[in-house]
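Visitor: Have a look at this prediction, sequence included:
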Amino acid sequence: MGTTLSRDALNRALIERQLLRERADLSALATIEHLFGMQAQEPKSPYVGLWSRLSNFRPEDLEELLISRQAVRILLMRGTIHLVSANDALGLRPHTQLKLDREVTSGPFAKRLQGLDFDEVAEAGRKIVEDTPLGTADAGKLLQQRWPDREHTVLGNALRNKLPLVQIPPRGLWHKSGRAICTTVEHWLGRPQQAMPREEIVLRYLRAFGPSTVMDAQQWSGLTRLGEVFEKLRPELVTFRTEAGKELFDLPDAPRPDPDTPLPVRLLPEFDNILLAHADRRRVIADDRLGVVIGGKPTVLVDGYVVATWSITKERTISVDYLDKLPKSRQKAVADECDRLRDWIG
């Protein structure tokens, strides 16, 4: 096993790969693909996430990707809505089906779905949403005509898990969002799903989030038995260890900056993947602060770590709630970045 990497070393590697040390001169689509998807439960979160990472990002850049179907909003990693490129949606979505199938039979609606032929429900639902895109509850009402003894919300929830549904515009647009209206990814993109190799998933995960343990990759993806994939890839990878002795894998050519590399203040949106992509998240946020992520609060990075949360006030200013006492110089740097975000939001 290789060299020990300190927490700060892991932090600097993550910040670098997430394009948070220096804003990149990349397109929005190239960035979304590099990041291997962005959390998008909150429709406007990816816009702030891209603003924090790109030098010349405009909201219209992402709106155009959604309208032109080059990027989509779809249920993916960990059973959550992600913004991904069209190609990644078709390649990743098949890998999430097993987890989503388990949720149907063991989740909160399982008892009320007992006795249903889920394949039959899914096929009926597919015809409905491919004919006319609908919200899942509305599609459930039409399914209820065939299964009148079932609640429409429960039937709609079954579709959410059983079908690869994309949320189509105006949902997710910056200037004009809307309800989550869905159709299938195959219908929207005009192409079939084709699962990408699990080896490709691991390699791209490491490029965006490494160095990482097997458990880190499983936490991010929601997939199991990735240890077998890492072992298959081992000859292509380099290994390190954490301060606790756990094995870390990485790409040989991936950036691993000096742990003392200075970092700017960055504002992250709700549920940013940088805070969710590892089993051990202490490389960016202390364990006793995970509640701010779970609670969906946007966060502030100072020197690479979460030290505060932020919000937009009714007066359209940025309010900061500090979790740590910071010197005035750091507070001024936070205030300056908040001013830049306020001006960008306009």
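Guide: Structure received.

Visitor: From now on I want contacts and neighbour counts done on CA atoms only, so please keep to that.
Guide: Will do.

Visitor: what's the nearest residue to residue 157 if we skip its chain neighbours?
Guide: For residue 157, ignoring the flanking residues on the chain, the nearest one in space by CA to CA, 6 or more residues apart in numbering is residue 136 at 6.8 Å.

Visitor: residues touching that neighbour, list them.
Guide: 153, 156, 157, 159, 160, 181, 182 (CA atoms under 8 Å, 6 or more residues apart in numbering).

Visitor: I'd like those residues as CSV, with secondary structure, distance to residue 253 and neighbour count appended.
Guide: Putting these into CSV (DSSP: H, G, I helix; E, B strand; the rest coil; distance: CA to CA, whole Å; neighbours: other CA atoms under 10 Å) gives the following:
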residue, secondary structure, distance to residue 253, neighbour count
153, helix, 49, 17
156, helix, 45, 24
157, helix, 43, 17
159, helix, 42, 27
160, helix, 39, 21
181, coil, 42, 21
182, strand, 40, 25
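
Visitor: next, the one to line up against it:
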Amino acid sequence: MNPLLTSRALNRATLDRQLLLSRAELPVTDVVERVGGLQAQTPHTWYTGLWNRIEGFRAAEASALLESRALVRLALQRSTIHLVTARDCLAMRPLLQVVTERMTRSTFVRKLGDVDLAELAAYGRELVEAEPMTFAALGRALAERWPGEDPHALSQVVRWLVPLVQVPPRGLWGRSGPIAHTSAESWLGFEAPAMTPAELVTRYLRAFGPATVMDAQTWSGLTRLGEVVESMDLVRFRDERGRTLYDLPDAERPSPETPAPVRLMYDFDNLFLSHADRSRVITEAGFAALGDFMGTNVMPRVILVDGVTAGDWTVTRAGKVSTLGVHQWTPIKDLDAVAEEGLRLLEFLAPGDKHEISVFDGPSKS
């Protein structure tokens, strides 16, 4: 029988791989690759995700990497916008394109008439490589070529067929801009071999393991990974429900008694989105508080205490005073530790302001 890993053991292993047990002294690009990319559909909140993981993190450094094209934001896992390195962008996208294809075919291709998809892809690529375009502008330009067709459907089919990155100033720290796109190939100017499914599973387990096959499929959006996993040299465990967990033979699995510091997570942190069974980090009270949000484009910013969900946080600003609201879902024993981390976060988010902490009972949505 495979050895048992308790929920607490899984919690500590995952937090360790996500660099949430202790901040790493590593370059930003190394951290982004190590954690499997950061979900970044919002232009700026992912900076807090890096702040949680990197000792002495400076937002300007990550912003400069986005501007220099060492980091990019594009649709990858689950067809959602992720922040990844240039190398991972080119390596992951061919393998994950099928995830976007499934959604696009069922939602948008059926809205088009006799549009030749190869011709649409070629013309769409030509347009965005001549000048980065928003989807609205791209749709209008495509509709001039295919009058009578749905402009939004045309642009979304190009999103599937052509790897599109969001270009700065969108996503730069302290700045923003239109959601304009160009092709990854033209933006980055080099080629990289595509990942194999086994390489992608390896990256997943290094970032989120030990995990089940369904966990890996939830993170990536891919299907039929069971045969891939079974072909790999992996060690096997079982969880408290008897499910088989897979892991890399050389992966570290910390003691379940390893202390887990308070962390104030950003809204779409992959820690909460990358397992079919999220109970390794989300408590019953957490599921109740998050229930109305899961699967939507609005998520609370979760507080972790002892490695699991304990509440959420908000920031309000009045004049030159920034206040971090601690919304406890159940009574938090060590509010002092939460307040200390909250003040450190305010120093990062609003360095010139006076900082205050307020504590509330119940989720922030109530």
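Guide: Looks like it arrived, so ask away. All figures in this text were calculated on a predicted structure; none of them were measured in a lab.

Visitor: tm score of chain vs chain?
Guide: The TM-score (TM-score structural alignment, normalised by the length of the first structure) is 0.95; 341 aligned residues with a CA RMSD of 1.4 Å.

Visitor: hang on, the earlier thing: which one of the contacts of residue 136 of the first structure is nearest to residue 96 of the first structure?
Guide: Here the nearest of those to residue 96 of the first structure, counting by CA to CA, is residue 160; it sits at 12.2 Å.

Visitor: Tell me how far that closest one lies from residue 113 of the first structure.
Guide: 13 Å (CA to CA, to the nearest Å).

Visitor: Could you find the closest non-adjacent residue to the spatially most central residue of the first structure?
Guide: Centroid-nearest residue in the first structure: residue 39, 2.8 Å away (criterion: CA atoms, centre = their mean). Leaving aside its sequence neighbours, residue 39 of the first structure sits nearest to residue 82 (CA to CA, 6+ apart; 4.6 Å).

Visitor: Would you double-check that the one you found falls in a helix?
Guide: No. Counting by DSSP: H, G, I helix; E, B strand; the rest coil, residue 82 of the first structure is not part of a helix but strand.

Visitor: how many neighbours does it have?
Guide: As a burial measure, residue 82 of the first structure scores 25 neighbours (other CA atoms under 10 Å).

Visitor: ok, it - contacts?
Guide: So residue 82 of the first structure contacts 37, 38, 39, 40, 41, 73, 74, 75, 76 (CA under 8 Å, 6+ apart).

Visitor: ok, 10 Å please
Guide: Residues in contact with residue 82 of the first structure, defined by CA atoms under 10 Å, 6 or more residues apart in numbering, are 36-43, 46, 72-76, 89, 166, 273.

Visitor: how far out from the middle of the chain is stretch 165-181 of the second structure?
Guide: Taking CA atoms, centre = their mean, to the nearest Å, the mean C-alpha location of stretch 165-181 of the second structure is offset from the chain mean by 17 Å.

Visitor: which parts of that stretch are buried?
Guide: 165, 166, 167, 168, 169, 170, 171, 172, 173, 179, 180, 181 (16 or more other CA atoms under 10 Å).

Visitor: just to revisit the earlier point, can you flag which of the contacts of residue 82 of the first structure belong to helices?
Guide: Secondary structure assignment by DSSP state H places 46, 89 of the contacts of residue 82 of the first structure in helices.

Visitor: So which of the contacts of residue 82 of the first structure belong to strands?
Guide: Counting by DSSP state E, the contacts of residue 82 of the first structure place 38, 39, 72, 73, 74, 75, 166 in strands.

Visitor: That'll do, ta.
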